[in-house]
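Undergrad: Provided below for reference: sequence and predicted model.
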Amino acid sequence: MPVPQLPPFPADVHTHPLLVIDYDLLEAGNQQEIDRLWDAATNLGFCLKNHGVQAEVDGMFEMGEATMKLPIDEKMKFEQGDEGSSFGYKAAGANAVDANGMLDTVEFINIAKDDAFAWPSIAHRTYPSTVTSRMESTVIPFVKKSTEINTTILNIFNTKLGLPEGELIKRHNDAEFSGSEARTIKNPKGMSQERTALGAHTDFGSLSFLHNRLGGLQVLPPGIDEWQYVKPLPSHAICNVGDALAVLSGGILHSNIHRVVPPPGAQANYERWSQVFFTRPGNSVILDPLSSLSPVIANAVQRNKEKHSNAGGATAQEWFTRRIKNQRIKNRTGPETWHASRGTEQGRA
């Protein structure tokens, strides 16, 4: 389907620029580009160009629009539930965005990587017909290409962290079930700028591969206490390091704090769509720094003992389930529920 004509991001809004990394150069082993990637990943994330997934992204947006147009009763048949699973449909208002219990405004459909790779068998759950009818043409190609890109990036990080070859990939093995998933997100138009769509958070997993058509994503750069917009660039993906890599690397890789608010300026009059692929470790992977495998990581842990970079030996599944479950408004008992949903941003914001 054709990309809709949308108003440009307003020129008078302050933004925080991210480094633009050329994926073609990363694949070619260009050392200068690899060094730029490393600089970005140890600071605030980056934009990726020439990733080759744009056609699949457009197809995922089309799938998402068809899914969100289904009657609510039909969508709720595939609701993710309140027990800490992320796969399936999430209605707007199902999650809290802050300690006061303000409700989120986004609805989305999450499709497990395991279900895409197992298709037509079922690994975790079933999905609406709008998803299954596009599984082979759209969903599986998007998941496979996104996984390949994130694998390339993980291998670069593996070398930079001084780990034995393949250690990070072992912890993201396709043979083991994980929380990895594709997510298509809709935020309604015309929302108040004070109404946060998604609250301040760090991502749960290892790498996030995000595609936006409108503004609304904001970051909180290290050492700065003012939220700043990230301007979406056509055909570029925004890539973030998540909690799991921050922990495994002993805090060398930086899991940045971000949130989603309504788009600025004239863009606020349009629905905001986002497409993400989250790469997360295998469910059994222990989230502790890989100090015994890398002197680089061991030195980082020794230098920054006070830095929050340790998940206390939780498995990736335990970490993921705790954070998802405690965001759900039906599980809320008070501000302590929100705090129990926090990740490596705890103590930094």
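TA: Nice, I can see it. Numbers count the residues shown, from 1 in each chain.

Undergrad: C-alpha only now, for contacts and for neighbours.
TA: Fine.

Undergrad: Where does the residue nearest in space to the middle of the chain sit, in terms of helix or strand?
TA: Geometric centre of the chain, nearest residue: S208, 3.7 Å, by Cα atoms, centre = their mean. Per DSSP states H and E, S208 falls inside strand 207-212.

Undergrad: what's the spacing between that strand and its chain's center?
TA: 6 Å (Cα atoms, centre = their mean, to the nearest Å).

Undergrad: if we can go back for a sec, ok, for the residue nearest to the centre of the chain, nearest residue in space, not its chain neighbours?
TA: Spatial nearest neighbour of S208, chain neighbours left out: F278 (4.6 Å); criterion: Cα to Cα, 6 or more residues apart in numbering.

Undergrad: Just confirm the one you found contacts H211, I think it does.
TA: No: using Cα atoms under 8 Å, F278 is not in contact with H211; the gap is 11.8 Å.

Undergrad: Looking at these two, which has the bigger crowd around it?
TA: Higher neighbour count among F278 and H211: F278, with 28 against 25, using other Cα atoms under 10 Å.

Undergrad: quick one: the helix or strand hosting N240 to strand 207-212, angle?
TA: N240 belongs to strand 237-241 when assigned by DSSP H and E. Relative orientation of strand 237-241 versus strand 207-212 (axes from the mean of the first three to the mean of the last three Cα atoms, to 10 degrees): 150 degrees.

Undergrad: how far out from the middle of the chain is strand 237-241?
TA: Going by Cα atoms, centre = their mean, where strand 237-241 is centred and where its chain is centred differ by 8 Å.

Undergrad: swap in stretch 286-301?
TA: 24 Å.

Undergrad: quick one on the thing from earlier: list the helices and strands the next helix or strand after the strand holding S208 packs on?
TA: Per DSSP H and E, the first helix or strand lying C-terminal to strand 207-212 is strand 217-219. With contacts taken as 3 or more Cα pairs under 8 Å, 6 or more residues apart in numbering; DSSP states H and E, strand 217-219 sits against strand 228-229, strand 258-260.

Undergrad: Comparison target, given below:
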Amino acid sequence: MSPTAVYETTPSVVVTDTLKHGLKERVEIPPWKEPPVTKENLSWAELETIDLTLLDSNNPEIRKTLIAAAKKALTVDGFLFVTGTGISDETMKRNLAIAQYAINGIPHEEKLPFAAKLDQGSYEGYKLRGIWKRDSDTPDNIEHYNLESSSFENIEDGHQHPEKLLPLIPEIKAFAEHTYKYVVYRILKLVSLALELPEDYLWGLHDHNGTIGAACQRLMGYFPRSEKDENATEGIWSKGHTDYNTVSLLYSQPISALQILTPDNQWRWVKHVEGAVVVNTADALEFLTGGVFKATRHRVIRPPPDQANIIRYILIHFARAARNLELNPIWESPLIKARGKNSFQDRIDAGGRAPTQDEWLRERIKRTGHELYDNNRKTAEGKVEEQVLGRKVEYYV
């Protein structure tokens, strides 16, 4: 079940070799200039940092400590940092430069033919800036380009991507494939062990066809806004929500904007950790664990003043279970068997079944940008609830 190719060499060689042989020459694009970290004294979340290379240890005490740390992080916060990703600093900066180019280096009219079919529940392609309007009709400041396994097929026909982006697809593919088959694989291995399951159990529930299975690799940019727009939206760039997949990976970069809702119902900032990946649990993993590991509530807000006028380029990877997998609890886990509940029990009792990963994903994507963010209906905790496929979904306003 494991991605054998990853273990035939070191992770850095996997990425580097693909880059060398995937292109006849390195395509020159403007470099990504690393901004300085904020000097503001912010209310930082205290998150676990786990070194993925320790999974290779033959020392049972090291592995035991590692699994205990993962179980604690996933139960309490649903957020953690992982290091030991096998991604060099040079490769990281190069891929942020590619994200910068995909978002800000290609003319808008050349992006239009590749706009994502959001109304059909698909993110593949461009989610263009300004198409969502909230809070006094203020357009959003978010743009992202999304690639799935199908994005890396038949690229020679020139119809999959903007022409200016085509020479960079082999590099994007190498980075996405390494993220999925090395980083995601190890994270899922760690989560499986934390659930007292065989180490490849969760990896076995994911798709291994194509470059990244059913996953999505995202190149993204958040753009600074006028004071008028910031005031209209209270400085919130992406309101509090959960993701729709199993685990989400954000390669850490210096601009602070991500916040998580901690167990004490406080929004706290996620600090930049050089060379780390920020990992959060998402809806599908919450359903599969019967709520033992809850999807993390998070949001993106305007960066602190010393970073507020810089475009925030980021790299995100959304790991997804196999599209046809029904999102029922994994009762084989002793932990889930003891503490878990089926999130769709009411729907099942009414003669239905739990939705599949694909059904849940498509329904949530269709609603994205149109969520029920209604200040008049929010609870004392600052959230609004909506029914999605028989399941209560919370949005934070």
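TA: Structure received. Note that the structure is predicted; figures quoted are calculated from it, not measured.

Undergrad: residues in structure 2 matched by the strand holding N240 of structure 1, start to end?
TA: The alignment of strand 237-241 of structure 1 onto structure 2 (TM-score structural alignment) spans residues 277-281.

Undergrad: what does that stretch rub up against?
TA: Outside stretch 277-281 of structure 2, the residues that touch it by Cα atoms under 8 Å, 6 or more residues apart in numbering are 74, 78-83, 85, 243, 246-252, 293-296.

Undergrad: Then stretch 170-184 of structure 1?
TA: Taking Cα under 8 Å, 6+ apart as the rule, stretch 170-184 of structure 1 contacts 60-61, 64, 86-87, 108-114, 143, 205, 273-283, 285, 317, 320.

Undergrad: please redo it, this time with the cut-off set to 7 Å
TA: Stretch 170-184 of structure 1 has contacts (Cα atoms under 7 Å, 6 or more residues apart in numbering) with 61, 64, 108-114, 143, 274-283, 285.

Undergrad: which SS class is the residue nearest to S208 of structure 1?
TA: Of the three states, F278 of structure 1 takes strand according to DSSP: H, G, I helix; E, B strand; the rest coil.

Undergrad: and it, what pairs with it in structure 2?
TA: For F278 of structure 1, the residue aligned by TM-score structural alignment is F318.

Undergrad: From I255 of structure 2, how far off is its match?
TA: 20 Å (Cα to Cα, to the nearest Å).

Undergrad: residues touching F87 of structure 1, list them.
TA: Counted by Cα under 7 Å, 6+ apart, F87 of structure 1 has contacts 80, 110-112.

Undergrad: Considering the residues you listed, which are maintained in structure 2?
TA: On the basis of both residues aligned by TM-score structural alignment, their matches' Cα atoms under 7 Å, what survives of these in structure 2 is 80, 110-112.

Undergrad: Show me those that map onto strands.
TA: 110-112 (DSSP state E).

Undergrad: buried subset of those?
TA: 110-112 (16 or more other Cα atoms under 10 Å).

Undergrad: Widest-spaced pair of the contacts of F87 of structure 1?
TA: Between all members of the contacts of F87 of structure 1, the longest pairwise span (Cα to Cα) is found for Q80 and A112 and amounts to 11.4 Å.

Undergrad: Can you name the residues that contact the counterpart of T356 of structure 2 in structure 1?
TA: In structure 1, the residue equivalent to T356 of structure 2 is T315, according to TM-score structural alignment. Residues counted as contacts of T315 of structure 1 (Cα under 7 Å, 6+ apart) are 283-287.

Undergrad: How about I122 of structure 1, nearest residue that isn't a chain neighbour?
TA: D115 (5.8 Å).

Undergrad: Likewise for D243 of structure 2?
TA: Excluding its sequence neighbours, the residue lying closest to D243 of structure 2 (Cα to Cα, 6+ apart) is A282, at 4.8 Å.

Undergrad: Pretty sure the one you found sits against L249.
TA: No: the pair A282 of structure 2 / L249 is not scored as a contact, 10.5 Å apart, by Cα atoms under 7 Å.

Undergrad: and D137 of structure 2, how far is that from E371 of structure 2?
TA: Counting by Cα to Cα - D137 of structure 2 and E371 of structure 2 are separated by 14 Å.

Undergrad: Who has more neighbours out of these two?
TA: Neighbour count, other Cα under 10 Å: between D137 of structure 2 and E371, E371 has more, with 18 against 11.

Undergrad: The nearest residue to that one once chain neighbours are set aside in helix, strand or coil?
TA: Residue nearest to E371 of structure 2 in three dimensions, not counting chain neighbours: Y395, with 7.7 Å by Cα to Cα, 6+ apart. Three-state call for Y395 of structure 2 (three-state DSSP): strand.

Undergrad: hang on, isn't Y395 of structure 2 packed against V384?
TA: Yes: with contacts counted by Cα under 7 Å, Y395 of structure 2 reaches V384, the gap being 5.2 Å.

Undergrad: which residue ranges form the helices in structure 1?
TA: Secondary structure of structure 1, counting by DSSP state H: helices at 23-27, 31-41, 54-68, 72-76, 113-118, 129-132, 140-160, 167-170, 243-248, 295-303, 316-327, 335-339.

Undergrad: Rebuild those helices as CSV, extending it with mean neighbour count and distance to V219 of structure 1.
TA: Listed next are the helices of structure 1 as CSV, based on neighbours: other Cα atoms under 10 Å; distance: least, Cα to Cα, whole Å:
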stretch, mean neighbour count, distance to V219 of structure 1
helix 23-27, 17, 23
helix 31-41, 18, 14
helix 54-68, 19, 23
helix 72-76, 13, 31
helix 113-118, 21, 27
helix 129-132, 16, 31
helix 140-160, 18, 21
helix 167-170, 17, 26
helix 243-248, 28, 15
helix 295-303, 16, 25
helix 316-327, 22, 20
helix 335-339, 17, 20
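
Undergrad: Show me the one of these that comes nearest N310 of structure 1.
TA: It's helix 243-248; of those, that one is closest to N310 of structure 1 (Cα to Cα) at 5.4 Å.

Undergrad: so how much does the closest one differ from structure 2 once superposed?
TA: Averaged over the aligned pairs, helix 243-248 of structure 1 sits 0.9 Å from structure 2 after superposition, using mean Cα distance after the TM-score superposition for structure 1.

Undergrad: Residues contacting that helix, please?
TA: Outside helix 243-248 of structure 1, the residues touching it (Cα under 7 Å, 6+ apart) are 202-206, 252-255, 287-290, 309-311, 343-344.

Undergrad: nearest spatial neighbour of H51 of structure 1, skipping sequence neighbours?
TA: Y23 (5.6 Å).

Undergrad: Please read the previous query as pertaining to G369 of structure 2.
TA: G369 of structure 2's closest residue in space is W132 (Cα to Cα, 6+ apart), at 5.3 Å.
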